[in-house]
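> coordinates for the following, if possible.
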Amino acid sequence: MEPFSPEAPQSSTASSSGSPAVSNDSPRTATSTSTVGISATTDGRAQPAPPPSVPAACLACRGKHLKCDGLTPCTRCSSSNTECVYIASRRGYKGPRKTATAQNPHKRHASSSPPYAGPADSCPMLLGHTPVSIATPSVTGFNPAIVLPEQSPVSYANTPALSNVSVYRNPFAPAIDGNAMALATITAPPTQPPVATLAERCFDAFYHYFHGGHPFVLPKEYFLRQLKEGASPNLNVLVAAMRYIGSLYLDCGPSRATYLDEAIRLCYLPSTAKDGFLIQALLLIIVGLDGSCEQEKARELLADCERLAIEIDLNKREFATMHGHGNPVLEESWRRTWWDLYVCDGMVAGVHRVTNFLLFDISADVGLPCEEHQYLTGRIPPPSYMEDFDDQLFSGEDGEFSSFTYRISAARNLGRFMRMPNMMFPDNEGIARVEALLTNWRMHLPESKRDDLNKSCQLDEMMFQAHFITHACTIMLHQPLSQLDSSPVQAVNSCAPHRPVQAGESFNAHTRHTITAACEISKMVTQAVPLLSHTHFFTCVVTLSSIVHLSKWALYFIEDEEDLRQQIRLNIGALNKLSKVWKAANTAWGQVKGVAQEIYREKKAHQITPAFWVGFTQEQMISSINADEGIMSEFNMLAQVTQAQ
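Just a heads-up that it's a prediction; the model follows:
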């Protein structure tokens, strides 16, 4: 038995034509000849008429499995004061009836949709279900064969395909999530993202690897916004330079040379405007060429870039305001462009010792850069100036400046050292003055700037560069007056020409300064960050440190020889890692490794002589030989790995 069948079996009969029977109060009773209210028996006696046939029982009677008289409301519902509701029967449906119901306006044809009596939660067929609203534009792909139980037909009044869909459901059927059905019907299958082109990958590689070491170009989000708005035609020139830099970190094949040629061509087109974006493009190309052993070409472009920067007044305080268009991030980018050009000019002059740090003598009142996180997030504070930095100790406003500012200060100390005349004697007053500058720079650093980590324990690349510039300046200041014989390392000249240093009988103060700075540089290699995230100028600083270590290792007897070997291992490993991108690092790695092997062979030849081991215990002899063999096996293994690649 079906308790919720639309029509009770015992109360229905079928006519000869197959149409469902109707009740006595139907208009069809007057015209129908196939159904009568009284029948005759064989004995001629009149029999009482059978109970009237009811086409559909109300919900209340159906739920109690009781007969319903079909009235509206029915007798049982009237007596019990219960709401009387009918639903249409679909059993034996042959199509709509030809005559509309007139006597009972509350009844309806079986083919019509149920009347909407208000909100969905008031409908007996939707009890316990929360109505779900679906926006009309999102159902363009809706399947009309699927009935959503939570929806009323009124919700789809604008959708012709749903005008005749009923909302009936089996109350005993498992609940169906209408949201899931709608999403399954209208959600398009996921599509694969388009594959990035080589040019796009190079652009992304620029920001991923390079931008942190020279952060003067706009942050990526702001740059793309400027590019979309077409802020300057020279943005396309800058994009070409950024693409070339990014190609250095990827396997681009011949495209790398194509990107370089295109960037230089765009920079020197007669139609290219002379503005800050052109300065940025030239500076990127200069750094890339210098790290790729194209130093002569890099110096030519550097001279043009410096001349152009002074011509457009990039060194003036007003430039950022005039060309920033009210955008604080763009104004900060212009300030950083001048100061990064200043720092790069100093590093090129310091490590290669060919140029003379031209911008050191140029008057500039440009505002100082802010912290990196402020630049990247667009929260730019009002800028400070160099006079504020110089007078902080005496003005009583002893505050903390940005890491970029301490990087500028370190480069400025390097310039002051380069302006000193040749110092031939250890007691020269100029040496004391420069050493006072370097010592004061270290002593007055805030606590948060004394190492290369920021407050979040992440590498602070600006302070990292500031520290290695100071260490390199210390070596250049004291090494000529030290007592480390430099003749064994004269072949290491990839960054700078060899400078002869005479050996002495004992270590003096200059030697200690030199060795300490070289060890500090080697310690910087141990930072838990990828070496390729550093500027390529770190290559020449590591090479300078290696020259000091190898000069010391060439001595016959060293008390801390094992520690010295570890320093040499660190430096050679760092150069090998940097050589994956920078050709200059690959050249330096080959030279340093070659000199180390030569020193090892020289030391091994001396070890054959018995006089060499005078004063050594047997344990010291075995330890020294094993250590030398170990370091040389590592050198050979690195060489084999590089050749295999």
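
> please make it C-alpha for all contacts and neighbour counts, starting now.
OK.

> am I right that Ala320 is in contact with Trp334?
Yes - counting by Cα atoms under 8 Å, Ala320 does reach Trp334; the two are 5.5 Å apart.

> ok, now how distant is Ala585 from Met347?
For Ala585, the distance to Met347 equals 16 Å [Cα to Cα, to the nearest Å].

> I meant Asn236, not that one.
In this structure, Asn236 and Met347 are 28 Å apart, going by Cα to Cα.

> repeat for Thr197
Thr197 is 34 Å from Met347, by Cα to Cα.

> over to Gln374?
Per Cα to Cα, Gln374 is found 26 Å from Met347.

> and for Thr29?
Thr29 is 110 Å from Met347, by Cα to Cα.

> give me the more crowded residue out of the two.
Using other Cα atoms under 10 Å as the criterion, Thr29 and Met347 rank with Met347 on top: 23 against 15.

> okay, now Lys449: neighbour count?
For Lys449, using other Cα under 10 Å, the count is 23.

> my guess is it contacts Ser402. True?
No - counting by Cα under 8 Å, Lys449 stays clear of Ser402, with 9.2 Å between them.

> how about the contacts made by Tyr556?
For Tyr556, the contact set (Cα atoms under 8 Å, 6 or more residues apart in numbering) comprises 603, 612.

> what do you get if the cut-off is 10 Å, keeping everything else the same?
By Cα atoms under 10 Å, 6 or more residues apart in numbering, Tyr556 lies in contact with 602-603, 606-607, 612-613.

> so the closest residue to Asp204 other than its chain neighbours, which of the three states?
Closest residue to Asp204 apart from its sequence neighbours, by Cα to Cα, 6 or more residues apart in numbering: Gly246 at 7.2 Å. For Gly246, the secondary structure call by DSSP: H, G, I helix; E, B strand; the rest coil comes out as helix.

> now the other sequence, so there's something to compare against:
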Amino acid sequence: MEPFSPAAPQLSAATTGGSPSVSSDSPGTATTSATPHLSSATAEAQPSQPPAQQAVPAACLACRAKHLRCDGTNPCSRCVSNRTECVYVPSRRGYKGPRRGTAQNPNKRHASDSPPYVGPAESCPMLLGHNPVSVTTSVPGFNPSIVLPDQSPLSYTSPSPLTANIHSLYRNPFAPAGMDANTLALTTAPVSVVPSNTTAQPPVPSLADRCFDAFYHYFHASHPFVLPREHFLRLLKEGISPNMNIVMAAMRYIGALFVDAGPAKANYLDEALRLCYQPSTQKDGFLIQALLLLIIGLDGETNRDKSRELLADCERFAIEIDLNKRQFASLHGRGNPVLEESWRRTWWDLFVVDGMIAGVHRATNFLLYTVDTDVALPCEEHEYFSGQIPRHPLTLEDFEDQTFSGEDREFSSFAYRIAAARNLGYMMHNMPQTPFPDDNRILHIESLLTNWRLHLPESKRDDLGKNCQLDEMMFQAHFITHACTILLHQPLSQLDTSPAKAVNSCAPHRPVPSGESFNSHTRHTITAACEISKMITQAVPIIHHTHFFTCVITLSSIVHLSRWAQYMVEPTGGDDDLRQQIRLNIGGLNKLRKVWKAAECAWGQVKGVAQEIYRQKKAHQISPAFWVGFTEEQMIRSINADEGIMSEFTNVMNGQVTQG
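Okay, the predicted model is just below:
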């Protein structure tokens, strides 16, 4: 017999003087129903029965099993003659309370008693022939009910080898020493059994909460102008501005890009746009924050016309409310240093985003570069998130005079990001339409970019911070500078861009004629493109970076593809490194496209151009003139490398078609 649970079914309340019945759905436990037996009154009504005898309170188990009349004595005459043990279980039929003046039968239990405990098989004649059953529970005083085996009634015609006392039926192993089991059953209140390993399950977060969490987990570090999470939730609860609800809607829209939000993403966007432009909306810093989030998201989703429209409104609103003035933070900071820092970061992030959009798309002119501002520079990221804001923030003037002032000051990574964006702005506003190598403006812009790199402190030369974690602000500052280098030197290089003219997802194709040999501009261009590819190898999920990194990778890919298509470029070396750069760029775009639609467009274009260049190279390899200047070993290595990279491209493409 299989072990049974302490919560086994109890005797049916409908069971009468017949054999007790137990029902159970579990296999291996008894499943019987009440078996009808002739009562004493029914026996008198049948003519074949002897005259009516005095009814007995209950029949013993042996007589019940044989459906025979029992005289009710202890032991009864039938058990004495058959030499079997006489066991009684009282009936509850017609019970109206204890009888008065009736001699107590020690073998009977009172109707008010709890169901008796069944001990191991060796002490209970009801379980003859069955293995012992162990009952475990952690509740003192718990008294499980009788459970009968799922077999036919046992015969008691042969002498029982058991000599245990009848009180073994009532034995409770959890009763205190010296206490009778019946007394314990009468004095112990019912106890509900609760599994000890039950733990409370946390509530399932809603989709809105998941999008909110995704915003802070994936996005906030790349554009850290919104208040840190705890500060934002506290001020939202305080209701300091109704426009914080607009920021919340915009944050959920951004977070929905990183989770499977379905149609909710469009709903969050529509809600945020509606709130931004409803007539009752007041212009304040929170409105600027909401618009800036929408601008970044729409640009990454390739909805650039709408993004530029919002950018124009956002810049106009920011200037109208004096967000570009130093006193704005103190006037609207409510005496909260973290909120004041958030306002400074909002202006400067709007400045940087304006520059990034102008630089990578070449469709705007970086309007904010020409706007006067005296807003203090942001602090370090750990100071912002910990709330330890410097009491006297440094200014842009302090940053520009650091070389000549003689004062040893430490500026934040955000400040170097702003400086990189300002170099981009100067280049865009001073770059000649038709550049010439000896133009002084070209030399001045290069000096700005070189000085930015030369005067970086040791802690800022790498993208890793002091705790070996990625410094996203310096990461962006470095790739802005590398992109500026390509934009400055590529028009003067010897790299013909016509093979990559189909790569126009970020910006229109800019034709560059091919030269006869390498020059310094070509070297600057190639070096910057390789540095951008190297940044993909940082030990951080690439989707945590700003989506503007997509267009920077694309800019680098155009350089790599132009090199690969021109066979006169470094024919005796660097081929394998070049192919690895192309692999890195395509792999990085492949990861970013999981979130950003702009990356998906760039990924398809870069991969398609790489395949076309490979087909052209393979056709040229048939001609013996192609291999002039190559050794046999170099020829074999070049062919194998080309076959390897194109096989990888083809496998990626086939995998995408299969998934689609």
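
> overall similarity of the pair, as a TM-score.
Here the TM-score for the pair of chains, by TM-score structural alignment, normalised by the length of the first structure, is 0.71; 471 aligned residues with a Cα RMSD of 2.0 Å.

> which residues in the second structure does stretch 431-438 of the first structure align to?
Under TM-score structural alignment, stretch 431-438 of the first structure corresponds to residues 442-449 of the second structure.

> have a look at how far, on average, the matching stretch is from the first structure.
Its matched residues in the first structure lie on average 0.4 Å from stretch 442-449 of the second structure after superposition (mean Cα distance after the TM-score superposition for the first structure).

> any idea how far the counterpart of Cys473 of the first structure in the second structure is from Leu424 of the second structure?
Alignment note (TM-score structural alignment): Cys473 of the first structure maps to Cys484 of the second structure. Separation of Cys484 of the second structure from Leu424 of the second structure (Cα to Cα) stands at 6 Å.

> can you check Phe548 of the second structure too?
For Phe548 of the second structure relative to Leu424 of the second structure (Cα to Cα), the value is 14 Å.

> higher neighbour count, those two?
For Phe548 of the second structure versus Leu424, neighbours defined as other Cα under 10 Å are more numerous around Leu424 (29 against 21).

> what about the residue mapped onto the more buried one from the first structure, which helix or strand?
With TM-score structural alignment as the criterion, Leu424 of the second structure lines up with Leu414 in the first structure. In the assignment (DSSP states H and E), Leu414 of the first structure maps to helix 403-418.

> how far out from the middle of the chain is the helix or strand that that helix is followed by?
For helix 403-418 of the first structure, the succeeding helix or strand toward the C-terminus, using DSSP H and E, is helix 429-443. Relative to the chain's own centre, helix 429-443 of the first structure is displaced by 41 Å; criterion: Cα atoms, centre = their mean, to the nearest Å.

> also stretch 648-660 of the second structure?
27 Å.

> give me the residues contacting it.
Outside stretch 648-660 of the second structure, the residues touching it (Cα under 10 Å, 6+ apart) are 583, 586-587, 590, 604, 607-608, 610-611, 642-647.

> quick one: which of the residues you listed sit in helices?
Cross-referencing those against helices under DSSP state H gives 583, 586-587, 590, 604, 607-608, 610-611, 642-647.

> what's the helix or strand for Pro513 of the second structure?
With DSSP H and E as criterion, Pro513 of the second structure is part of no helix or strand.

> grab the most central residue of the first structure for me.
Nearest to the geometric centre of the first structure sits His208, at 7.8 Å (Cα atoms, centre = their mean).

> show me what it aligns to in the second structure.
Under TM-score structural alignment, His208 of the first structure pairs with His217 in the second structure.

> list the contacts for that match?
The neighbours of His217 of the second structure, taking Cα under 10 Å, 6+ apart as the test, are 211, 255, 258, 544.

> and Ala432 of the first structure, by the same measure?
Ala432 of the first structure sits next to 426, 438 when contact means Cα under 10 Å, 6+ apart.

> and the gap between it and Phe425 of the first structure?
12 Å.

> I'd guessed the match of Cys473 of the first structure sits against Trp452; true?
No - using Cα atoms under 10 Å, Cys484 of the second structure makes no contact with Trp452, being 11.8 Å away.

> so for those two, which residue has more residues nearby?
Set Cys484 of the second structure next to Trp452 and count neighbours by other Cα under 10 Å: Cys484 wins out with 27 against 17.

> tell me the SS of that one?
Following three-state DSSP, Cys484 of the second structure is assigned to helix.

> circling back to that earlier point, find the residues that touch each one of Cys484 and Trp452 of the second structure.
420, 423, 446, 478.

> what is the neighbour count of whatever residue of the first structure lines up with Gly285 of the second structure?
Correspondence of Gly285 of the second structure to the first structure, assessed by TM-score structural alignment: Gly276. Number of residues near Gly276 of the first structure (other Cα under 10 Å) recorded here: 23.

> correct me, but the residue nearest to Asp204 of the first structure touches Tyr207?
Yes - Gly246 of the first structure lies in contact with Tyr207 (Cα under 10 Å); the separation is 7.9 Å.

> neighbour-wise, which of the two wins?
Taking other Cα under 10 Å, Gly246 of the first structure and Tyr207 do not tie; Gly246 has more neighbours (28 against 18).

> cool, thanks, signing off.
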